[in-house]
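Colleague: predicted model follows, preceded by the sequence.
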Amino acid sequence: MSVTTTTHLNFRGEARAALDFYRSVFGGDLAVVTYQDAGGASDPDEGNQVMWGQVAAENGFRVMAYDVPARLPYDQGENSLFVSVRGEDTAEVTAYWEKLAEGANVVQPLGPSAWAPLYGMLKDRYGVVWVLDVVSGYDG
């Protein structure tokens, strides 16, 4: 038996745009079900918002997202989660970084660190904090 985990991000009306953006960064297929599609729109203004969405790429990248309905509390929070992307190829990780960095607030510029050949942290235009790094060998 195997188990996988997928980061599930919550938004207020920005889930589709965020998923489209992450697909443009990592590639893959986008699947979206709106509240209207599922017959679950309690507020007609929210009918086209995302009830369930996912980007799934062949390289293993997966992220899910939805729009929290207005009737429920929502607070984007501060440092409530980081999404970690770890790769073995410097060029691949750098390409992801460059795309995510558009419109982002860079917390730690992408570069060598004491624990990885390449490491960086940014808060993207949707308020999600991403940590990207290149795997290094551990010789403890």
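Modeller: Nice, thanks for sending it over.

Colleague: drop to CA atoms for contacts and neighbour counts, all remaining ones
Modeller: OK.

Colleague: mind jotting down where the strands sit in this protein?
Modeller: 7-11, 29-34, 50-56, 62-67, 82-87, 105-111, 119-123, 129-134 (DSSP state E).

Colleague: the inter-axis angle of the second one versus strand 50-56?
Modeller: To tie it back to what came earlier, the one meant is strand 29-34. 170 degrees (axes from the mean of the first three to the mean of the last three Cα atoms, to 10 degrees).

Colleague: strand 29-34 - contacts with which helices or strands?
Modeller: Packing partners of strand 29-34 (3 or more Cα pairs under 8 Å, 6 or more residues apart in numbering; DSSP states H and E): helix 15-26, strand 50-56.

Colleague: below is structure B, check it against A:
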Amino acid sequence: MKTVIEPYLFFRGRCEEAVEFYEKSLGAKRVMLMRFEEAPEQPPEGMLAEGWGKKVMHASIWIGETMVMMSDGCGEDDGAFDGFRLSIGTESEAEAKKFFDALSEGGRVEMPLGKTFWSPCYGMCTDKFGVGWMVNVPTENG
């Protein structure tokens, strides 16, 4: 088996909305979504915030060839996403623009799409959930 790193994102109560957003904006494919109330075993008493039974315990989606896992968490509020971004490589500038526009809608643009020394089309944005993205059209050299 080959070693892989897969991102696992926590959405503090907005996971199902995020899954739907990434399906619409990036063409993500839902693999599974399980709510806490559907789990074969319930979490230990006091671990889950009151009223979170219908929240998402675990979801998995494919974005291109990358599996992204996600959850609502257990009701804790650890603050915003910080210290990382997800990088998405596209096959064309048109696809990069489509993804960038969709991801930045309701979020913010830190670096508009444009030419850089490493890419004909690169930009950075943060989506409405606080997840940072780098959208890139890779060149033949990487």
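Modeller: Received the coordinates, thanks. Only a predicted model underlies this, so the values are computations on that prediction, with no experimental measurement involved.

Colleague: on that earlier part again, out of the strands of the first structure, nearest to Asp75 of the first structure?
Modeller: Minimum separation from Asp75 of the first structure across the strands of the first structure (Cα to Cα) falls at strand 7-11, 9.0 Å.

Colleague: how much does that closest one stray from the second structure?
Modeller: Compared with the second structure after fitting, strand 7-11 of the first structure deviates on average by 1.1 Å (mean Cα distance after the TM-score superposition for the first structure).

Colleague: quick check: angle from that strand to strand 50-56?
Modeller: 140 degrees.

Colleague: strand 7-11 of the first structure vs helix 15-26, what angle?
Modeller: Using the same axes, to 10 degrees, strand 7-11 of the first structure lies at 140 degrees relative to helix 15-26.

Colleague: strand 7-11 of the first structure aligns to what range in the second structure?
Modeller: Matched against the second structure by TM-score structural alignment, strand 7-11 of the first structure falls on residues 7-11.

Colleague: how far is that stretch from where the chain is centred?
Modeller: Counting by Cα atoms, centre = their mean, to the nearest Å, stretch 7-11 of the second structure is centred 7 Å from the centre of its parent chain.

Colleague: what comes up buried for it?
Modeller: For stretch 7-11 of the second structure, burial by neighbour count (16 or more other Cα atoms under 10 Å) applies to 9-11.

Colleague: with stretch 19-35 of the first structure instead?
Modeller: So for stretch 19-35 of the first structure, counting by 16+ other Cα under 10 Å, buried means 19, 21-23, 26-28, 30, 32-35.

Colleague: redo the helices and strands packed on strand 29-34 of the first structure as JSON lines? Include distance to Tyr126 of the first structure.
Modeller: Listed next are those as JSON lines, based on distance: least, Cα to Cα, whole Å:
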{"stretch": "helix 15-26", "distance to Tyr126 of the first structure": "7"}
{"stretch": "strand 50-56", "distance to Tyr126 of the first structure": "15"}
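
Colleague: any idea which of these gets closest to Gly87 of the first structure?
Modeller: Going by Cα to Cα, the one of those nearest Gly87 of the first structure is helix 15-26, 12.2 Å.

Colleague: measure the residue nearest to Phe11 of the first structure when sequence neighbours are not counted to Gly13 of the first structure for me?
Modeller: With sequence-adjacent residues excluded and distances taken as Cα to Cα, 6 or more residues apart in numbering, Phe11 of the first structure is closest to Asp67, at 4.8 Å. Asp67 of the first structure sits 5 Å away from Gly13 of the first structure, going by Cα to Cα, to the nearest Å.

Colleague: show me the common contact partners of these two, please.
Modeller: 49-50 (Cα atoms under 8 Å, 6 or more residues apart in numbering).

Colleague: tell me the contacts of the equivalent of Asn136 of the second structure over in the first structure?
Modeller: The alignment partner of Asn136 of the second structure in the first structure, by TM-score structural alignment, is Asp133. Asp133 of the first structure is in contact with 85-87, 93, 116-120, counting by Cα under 8 Å, 6+ apart.

Colleague: got CSV for these, with distance to Gly39 of the first structure too?
Modeller: Below are the contacts of Asp133 of the first structure laid out as CSV (distance: Cα to Cα, whole Å):
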residue, distance to Gly39 of the first structure
Val85, 35
Arg86, 38
Gly87, 40
Val93, 40
Ala116, 47
Pro117, 49
Leu118, 46
Tyr119, 43
Gly120, 41
